[in-house]
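A.B. asks: Would you be able to build a 3D model of this:
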Amino acid sequence: MKLSTKGRYGVRAMFELALHYPKAPIPLKDIAMNQDISEKYLEQIFSALRKMGLVKSIRGMQGGYELVSSPQDITVGQILRVLEGDLAPVDCILDESVGKCDRYDSCVTKYIWKRIGESINDIVDSISLQDLVDDYRLKEQDYAH
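C.D. replies: Prediction:
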């Protein structure tokens, strides 16, 4: 499985919001500059994140984006699923794919793909934005010494 730039940039942008949580909304141009991501591309990413209820936009002079929930309540898995879709390594293990493959019932490798998919989901669902912020701040302290 390979993540697209949409998923990778989305996690970085959400990290930026988490880093400043619960301060004032962060303008998209600031997120773009701090994370070295195109502002136009971020507009697409934040549109999807907003539709799924992970961020909200605030209009006006002091506007921008902010997290809807605390960073500890938003996982990397939630972000990636919004931007990438299901994280299964192969389509045949998705529920809606049952019956589409002629070999589904007798496939000897299906078990491997299911285990890989479960492992991926377990990992990304166990990492919150707060975990990323805590790790970042710990590394900042290490560099300061």
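A.B. asks: contacts, neighbours, all on C-alpha from now
C.D. replies: OK.
A.B. asks: Where do the helices of the chain begin and end?
C.D. replies: Secondary structure of the chain, counting by DSSP state H: helices at 5-19, 28-35, 39-51, 76-84, 110-126, 129-144.
A.B. asks: Quick one: residues contacting residue 1.
C.D. replies: By C-alpha atoms under 8 Å, 6 or more residues apart in numbering, the residues touching residue 1 are 87, 88, 89.
A.B. asks: Same list (the residues you listed) but as JSON lines, adding neighbour count and distance to residue 95.
C.D. replies: As requested, the contacts of residue 1 are exported to JSON lines (neighbours: other C-alpha atoms under 10 Å; distance: C-alpha to C-alpha, whole Å):
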{"residue": "87", "neighbour count": "20", "distance to residue 95": "13"}
{"residue": "88", "neighbour count": "19", "distance to residue 95": "11"}
{"residue": "89", "neighbour count": "18", "distance to residue 95": "13"}
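A.B. asks: Please generate a structure for the following sequence too, so the two can be compared:
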Amino acid sequence: MKLSTKGRYGLRALIDLALYSENEAVSIQSIADRQSISYSYLEQLVGKLRKAGLVSSVRGAQGGYMLAKPAEEISVGDVLRALEGNLEAVTCPGNQENSSCEGADLCVTRYVWQRINDSIKDAVDTIMLDQLVEESRKIRDKGQVSAQICEN
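C.D. replies: Below is the predicted model of the structure:
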């Protein structure tokens, strides 16, 4: 499974938003500048995150975006699913409800695909945004290069 820039950039943007929107709304331009992400691309990503109920917009002169719910209630899985869709590495018809796969009962590899998919789900659904924000602060406090700007 390989995530696209939608998932990678969107997660970086949401961490940035969580870091900087504690007291006031944050503009897309400020996130784009800090993260070196195209404004127009980021605007599309924020639209998807808003539609998914992860961010909310604030109108007016001091407007911008904020998290729609506390960071400890937003998982990496929530963000990635909002931007990437299904996160399954392998879609196996034998593992679906009302399976139409005739060989599902005899298929050994079905077990492998389910274990891989379950592992991915477990990993992304147990890492919460507040944990990433805390890690980002630790790195920032150590005076290291910004944790937000990276190649991923």
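A.B. asks: Which one, of the helices of structure 1, ends up nearest to residue 69 of structure 1?
C.D. replies: helix 5-19 (9.6 Å; C-alpha to C-alpha).
A.B. asks: check the fit of stretch 130-138 of structure 1 onto structure 2 and give the mean distance.
C.D. replies: For stretch 130-138 of structure 1, the mean deviation from structure 2 after alignment is 0.9 Å (mean C-alpha distance after the TM-score superposition for structure 1).
A.B. asks: Give the buried residues for that stretch.
C.D. replies: 130, 131, 132, 133 (16 or more other C-alpha atoms under 10 Å).
A.B. asks: ditto for stretch 35-42 of structure 2
C.D. replies: Quick answer for stretch 35-42 of structure 2 (16+ other C-alpha under 10 Å): 35, 37, 42.
A.B. asks: Contacts for that stretch next, please.
C.D. replies: So stretch 35-42 of structure 2 is contacted by 9, 10, 12, 13, 16, 28, 29, 31, 32, 148, 149 (C-alpha under 8 Å, 6+ apart).
A.B. asks: Could you export the helices of structure 1 as JSON lines, including distance to residue 63 of structure 1?
C.D. replies: Formatted as JSON lines, the helices of structure 1 follow (distance: least, C-alpha to C-alpha, whole Å):
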{"stretch": "helix 5-19", "distance to residue 63 of structure 1": "13"}
{"stretch": "helix 28-35", "distance to residue 63 of structure 1": "9"}
{"stretch": "helix 39-51", "distance to residue 63 of structure 1": "14"}
{"stretch": "helix 76-84", "distance to residue 63 of structure 1": "22"}
{"stretch": "helix 110-126", "distance to residue 63 of structure 1": "30"}
{"stretch": "helix 129-144", "distance to residue 63 of structure 1": "22"}
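A.B. asks: What's the local residue count around the aligned partner of residue 81 of structure 2 in structure 1?
C.D. replies: Using TM-score structural alignment as the criterion, residue 81 of structure 2 maps onto residue 81 of structure 1. Using other C-alpha atoms under 10 Å, residue 81 of structure 1 has 14 neighbouring residues.
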